[in-house]
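> predicted model and sequence follow; I will ask about them next.
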Amino acid sequence: MQLNINGESRTSQAEPGMPLLWVLRDELNLTGTKFGCGIAACGACTVHVDGQAVRSCVTPASAVAHQRIRTIEYLGSPEKPHPLQAAWIAEQVPQCGYCQSGMLMAAAALLDKTPQPSDAQIDAAMTNLCRCGTYQRVRAAIHRAAKTMQSPNAQKGGAA
């Protein structure tokens, strides 16, 4: 099957029912997307499919063939971080860091749709679980990134 991942057409030999998470990690070696629970509860596996935050652990790869799939590897880079990644560091969000790629992808989807979210909108959109409990820092980082992204001189990393 053909998959459009991070702007590139990729061919997968996976069975149609294989979860997208395993195609990304095991077949395409895009290991930034993490396995957490396997039942779409924790959000560590969050990616974007046509701009929507999707839990890749329960999404069959065949269901998203020919759609735009974006992973954390697309969001930004160490050389040119996305404003969310910069805000994550500035607000010291990560502790263990395991859930962070999924958190960042969920936050990026939120900011794409709601450039200046309220606390309530952030709380509603950020359904990812963080065992370290950095939710207040996540909220502060999203507000910081939103402000940066609205600035006329904003340097955006990779497109979300």
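Received it, and whenever you're ready, just let me know what you need. Numbering: from 1, shown residues only.

> C-alpha only now, for contacts and for neighbours.
OK.

> distance of residue 100 from residue 85?
10 Å (C-alpha to C-alpha, to the nearest Å).

> comparing the two, which residue is more hemmed in?
Higher neighbour count among residue 100 and residue 85: residue 100, with 27 against 24, using other C-alpha atoms under 10 Å.

> roughly how far apart are that one and residue 72?
10 Å.

> what packs against the one helix or strand residue 124 maps to?
Using DSSP states H and E, residue 124 falls within helix 119-125. Other helices and strands packing on helix 119-125, by 3 or more C-alpha pairs under 8 Å, 6 or more residues apart in numbering; DSSP states H and E, are helix 100-113, helix 135-150.

> try this one next to it:
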Amino acid sequence: MASSRKSTTAAPKPKARPARKEEPDNSTAAKSAPEHVILLSGGNPQIPKGYGDTPVQAYIKAMPGWKNETGRRLDALIEHIVPSVNKAVKWNSPFYGVNDDGWFLSLHCFTKYIKITFFRGTSLRPIPPGESKHKEVRYLDIREGEFDEQQISDWIRQASQLPGEKL
């Protein structure tokens, strides 16, 4: 008859795990856009958090319909006005900043418009029209066929020279 007692011989201990690798530089980690991007509520692309141009371009590429062209225009305009711009995707939205001074602008897709967030919007002249519950934040909603390049350029120029938002 077999004994129901457990063996008293200790099992060998597993080898220690190797030290955790440092996180990769996300600006070069993803070489191309994900093959299939999920569109969240309002058609906003779900893109993993990442730093650099690559995740921002993946987001723009996944923007549906007319928003794709508008997103490319906005990104090119920002790069033209702020050649040293830093980029990231956080919370499924592209962010733009200068040096380590924080973020001055972000984008987000909604069903019928693209929302530009100016983190220090109340310091811009004229003040962008969209109000926020946050004291300094202002919004601009861009709908299909509406793209005032001169005004948007002016706001980008002003916003990039203000202290950024640390997020």
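Thanks, I have it. This structure is a prediction, so every number in the text was calculated from the model and none was measured.

> give me the TM-score for these two chains.
The TM-score (TM-score structural alignment, normalised by the length of the first structure) is 0.30; 94 aligned residues with a C-alpha RMSD of 5.5 Å.

> what comes up buried for the helix holding residue 124 of the first structure?
Neighbour-count burial for helix 119-125 of the first structure flags 122, 125 (criterion: 16 or more other C-alpha atoms under 10 Å).

> does anything pack onto whatever helix or strand residue 74 of the first structure lives in? Which helices or strands?
For residue 74 of the first structure, the host element (DSSP H and E) is helix 72-75. Secondary-structure packing of helix 72-75 of the first structure (3+ C-alpha pairs under 8 Å, 6+ apart): helix 100-113.

> the helix it packs on: which residues count as buried?
In helix 100-113 of the first structure, counting by 16+ other C-alpha under 10 Å, buried: 100-111.

> just put those residues in JSON lines and tack on distance to residue 145 of the first structure.
As requested, the buried residues of helix 100-113 of the first structure are arranged in JSON lines below (distance: C-alpha to C-alpha, whole Å):
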{"residue": "100", "distance to residue 145 of the first structure": "15"}
{"residue": "101", "distance to residue 145 of the first structure": "16"}
{"residue": "102", "distance to residue 145 of the first structure": "16"}
{"residue": "103", "distance to residue 145 of the first structure": "14"}
{"residue": "104", "distance to residue 145 of the first structure": "11"}
{"residue": "105", "distance to residue 145 of the first structure": "13"}
{"residue": "106", "distance to residue 145 of the first structure": "13"}
{"residue": "107", "distance to residue 145 of the first structure": "10"}
{"residue": "108", "distance to residue 145 of the first structure": "10"}
{"residue": "109", "distance to residue 145 of the first structure": "13"}
{"residue": "110", "distance to residue 145 of the first structure": "11"}
{"residue": "111", "distance to residue 145 of the first structure": "9"}
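
> make a markdown table out of the helices and strands packed on helix 119-125 of the first structure and add distance to residue 89 of the first structure.
Formatted as a markdown table, those follow (distance: least, C-alpha to C-alpha, whole Å):
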| stretch | distance to residue 89 of the first structure |
| --- | --- |
| helix 100-113 | 11 |
| helix 135-150 | 8 |
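
> closest one to residue 2 of the first structure among these?
Nearest to residue 2 of the first structure, of all these, is helix 100-113, at 22.6 Å by C-alpha to C-alpha.

> re earlier: quick check, nearest of the buried residues of helix 100-113 of the first structure to residue 5 of the first structure?
Nearest to residue 5 of the first structure among the buried residues of helix 100-113 of the first structure, with distances taken as C-alpha to C-alpha, is residue 105, at 14.4 Å.

> wait, that closest one touches residue 53, no?
Yes: the pair residue 105 of the first structure and residue 53 qualifies as a contact (C-alpha atoms under 8 Å) at a distance of 6.9 Å.
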